[in-house]
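Visitor: This is the structure alone, sequence omitted:
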């Protein structure tokens, strides 16, 4: 099989793009070419147990996904839903147990199957299926699919990470954030899939919790949420299903394994710890709502069993190694943070500089600093949610919802990677609906202070509507904040090429999202060189 990052197409089989993108767009098909695999009489005898009529509709409307790759295992995911928008959140299956077959192969036509099995799912699991497949070869590309009754799922592509200690030939990683279903079409997800990355990071706001037309983009909403604002488990399950009915999102899931962390809208806008957005409007059952949100998040993401929530708590901070090339440190900056200072918003606020304030919580901070000390990776990438660099507006205010509102946390983390001798620290960020490229400084008040790291911020997939192109150099944000080197208020994602010598970041944009089918282009490209934190702009390609 080709090494990570290489392309391979056999003349005897369809290309990955034909299989993955076409299959993701069409959804599941009726199985007419015989059995998926010979799994034994008990597995083939029936696909449903318990109450309910036999399955009659396409159960794979929500597609397939994989995630959490390490050097010998990966998670495979699907969720059954013949009626994905059913108000009870159970996808039209009522309450029954359903048997699902799965298989993993080295080729797209499944002539060389290496693992296969059977899982049972039910209403308690939201009809989600999580399969942790172990005993795989490191640095290998695989293909997977599911069958339920006479229905065969689309084919997904996944891969394992290189073995520990292996630098390898590099990798392509894309990251994205903020996909408001009402604000536009998920065309950027489709282009992300066409880039065929080895790994995708999603940094939060995968769904939005609002009731229809309560959050309207400047360009107007082009499609509607189904159901009320999400509070119950059924609400969240229905909302995830509605997002997954989008073929472009399904294509992005099918093309590569994902690493995911939520931000605020998976629960409630700008929530912080045990505090909800608007304390003036009592939410006496907020922790119950948070528990519902976390349960639905786990059900709908390719996460491991160890990430299963416990009530209103879910452990999602973790490190995933890609050989010795990259450590991906995935952070949670919502669940453990102090409430935003000075009632949130953009403020000049003395409390924001209180060194005791935390955005990560003490336990996660200790864990991350320990990961820095133990790291021997060429690149340490922090996958997290909110703006890390200092950013001041024209009135001198900073965002209380970003790391500026928790300056002590930012200082301890950045000083921690310097003290640990982290070779190449890079922060990856979502949330703000705008592309940014930032140099991280030891002291933002001193223009001559050394650059100690780099931040790449992805724009939204749709949130905020079409946006607009402009000359970044003329934007006042760059003039007020000279460590910020690029800004673009267009929708899109970031594609990175990571090698032993550099990280190349391509800021990918679409010109509109209010209609489907917008072409994609690279608005700007920057290189971060090994052992040289900071940004060098290069010609887009």
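Guide: It's in. Just so it is clear, the structure is predicted and the values come from calculations on it, not from any experiment.
Visitor: Going by C-alpha atoms from here, please, whenever you check contacts or count neighbours.
Guide: Noted.
Visitor: Give the burial count for residue 511, as a bare number.
Guide: For residue 511, the neighbour count with other C-alpha atoms under 10 Å is 16.
Visitor: Below is structure B, check it against A:
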């Protein structure tokens, strides 16, 4: 499987300069079966994926799109039967589950199969077949049995993959990591229009004209996903392991808040756009049904990995109040601390804290979109807070942080996206006092691509280090984190590439930490200085 992934990644240099003709290069194999779906070419141009692993089940996904940049992906407007198989081995000599799903045109011919009856804690391989075409083979893994003790869990974690900001080199390296699952923390697409040259990709084969405008209709969001998912490195990362995803703002619109758009559009108009965006999101990711109902979708959920770890996934966009003080970085204010303003909402907050309190897992991981810990941008005695992060919702932030502190013995670990930088923080009873009790850690893997090549530490990064004594690392290159849990400790590697404005960058570990179970806080590894 590792060799197969490496062969797949050799496409990177050529195939990421996408051939924007009627078809894309792909690895589907024509088997000679009699056609039945009326497809006009390889339907698996957007790859395959799996996600949301349970102890006895996992979701497998594909979308039929022989011409992905045409309406409906070039597939006929009719239901198409798609055969699927799940096996214990990559050669499919031991098929354990198989069936036929229906790819429906109203869902862009996407296929979501919730494969049940699997054994806990083991790898499986899966594939699809339609009209004589056989898809790529994906590898997935079920979660351990709920009561299983011991063992290990390895997660790859990142967020923010703006396609025109550079090549998906980091995803290619993640595809070669031996992880049990990938946790993606939001901004799978960006809604912005894309220039002909594809931004930092600087393509000679231009991006088609239909990508110039910002995504707001269902067809336009579908096009954006098709472009992103056509990238071979992203496809390879999905082939390697199941993904557990959540969204942030750019899957709909930059910094939207619940019913409020960035441009303060009429609510009824914005809800149509939100419904379009949520539908396209579900169509293109390995999520369980049912599909979103209009502008609403229950995305927050919880996963258990034996007695070792529990992972809770938040949605901090759908239910939030409008940002205080006009958004942006602002000084403290009554509006910032108004208890009527929420980020996750009362129902979701209570769901999370009740689950944390009753958890029997050694480690309790919270997958979260925006920074939860205090982050002051002003190193003077004054303060400056991000109104789009938890700092902008001070009352609910306090409820969440107090809940984490009360459950210090449950080893809380918050993983966060959004900011296109790698941060590592001790979570403190008093963030301004370095001697205050530590009750957990917040880890912010950098972005996959958003922000371009990046720098080691920017001017703002230097300010953050000066103003926040609980902040132990800033690195603003592109990459991801690998988290390895066992009963005794969590080992964290921050991994980054030196550039993404051209293919082929190597990956390296820029910093590593260890967190001991029962002793919250970041500890240095291999002599690396932690201030």
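Guide: Sure, I can see it. Quick caveat, the model's predicted, so the values are computed rather than measured.
Visitor: TM-score for these two?
Guide: The TM-score (TM-score structural alignment, normalised by the length of the second structure) is 0.91; 506 aligned residues with a C-alpha RMSD of 2.3 Å.
Visitor: can you give me the helices for the stretch 101-250 of the first structure?
Guide: Secondary structure of the stretch 101-250 of the first structure by DSSP state H, counting those that start in this stretch: the helices cover 187-194, 233-244, 247-255.
Visitor: most packed of those?
Guide: Stretch with highest mean neighbour count among the helices of the stretch 101-250 of the first structure: helix 247-255 (a mean of 27; mean count of other C-alpha atoms under 10 Å).
Visitor: Over in the second structure, find the residue span that one aligns onto.
Guide: The aligned range for helix 247-255 of the first structure in the second structure is 232-240, by TM-score structural alignment.
Visitor: Pretty sure residue 364 of the first structure sits against residue 317.
Guide: Yes - contact criterion C-alpha atoms under 8 Å: residue 364 of the first structure and residue 317 qualify, at 7.4 Å.
Visitor: between the helices of the stretch 101-250 of the first structure, which gets nearest to residue 41 of the first structure?
Guide: Comparing those against residue 41 of the first structure with C-alpha to C-alpha, the closest turns out to be helix 247-255 (29.9 Å).
Visitor: Show me what secondary structure element comes after that closest one.
Guide: Next helix or strand after helix 247-255 of the first structure toward the C-terminus (DSSP states H and E): strand 258-260.
Visitor: how much does the very next helix or strand once past that next one stray from the second structure?
Guide: The helix or strand immediately downstream of strand 258-260 of the first structure is helix 286-299, counting by DSSP H and E. Aligned to the second structure and superposed, helix 286-299 of the first structure gives a mean residue distance of 0.4 Å (mean C-alpha distance after the TM-score superposition for the first structure).
Visitor: Quick check: buried residues in stretch 249-266 of the second structure?
Guide: Within stretch 249-266 of the second structure, the residues that count as buried by 16 or more other C-alpha atoms under 10 Å are 249-261.
Visitor: so how far is the first residue of stretch 447-462 of the second structure from its last?
Guide: Start and end residues of stretch 447-462 of the second structure are separated by 19 Å (C-alpha to C-alpha, to the nearest Å).
Visitor: And stretch 167-178 of the first structure, by the same measure?
Guide: 32 Å.
Visitor: Kindly report the same for stretch 326-340 of the second structure.
Guide: Start and end residues of stretch 326-340 of the second structure are separated by 17 Å (C-alpha to C-alpha).
Visitor: how about that stretch: buried residues?
Guide: For stretch 326-340 of the second structure, burial by neighbour count (16+ other C-alpha under 10 Å) applies to 327, 328, 329, 330, 331, 332, 336, 337.
Visitor: Need the counterpart of the second one in the first structure.
Guide: Meaning residue 328 of the second structure. So residue 328 of the second structure corresponds to residue 345, using TM-score structural alignment.
Visitor: Roughly how far does its match sit from residue 107 of the first structure?
Guide: Separation of residue 345 of the first structure from residue 107 of the first structure (C-alpha to C-alpha): 51 Å.
Visitor: what's the answer for residue 265 of the first structure, then?
Guide: 38 Å.
Visitor: try residue 339 of the first structure
Guide: From residue 339 of the first structure to residue 107 of the first structure the distance is 49 Å (C-alpha to C-alpha).
Visitor: So between those two, which is more surrounded?
Guide: When neighbours are counted by other C-alpha under 10 Å, residue 339 of the first structure and residue 107 differ, and residue 339 comes out ahead with 24 against 17.
Visitor: Does the more buried one touch residue 273 like I think?
Guide: Yes - using C-alpha under 8 Å, residue 339 of the first structure is in contact with residue 273, at 6.7 Å.
Visitor: List the contacts of the equivalent of residue 194 of the first structure over in the second structure.
Guide: Matched to the second structure by TM-score structural alignment, residue 194 of the first structure sits across from residue 176. By C-alpha atoms under 8 Å, 6 or more residues apart in numbering, the contact set of residue 176 of the second structure is 2, 5, 6, 237, 240.
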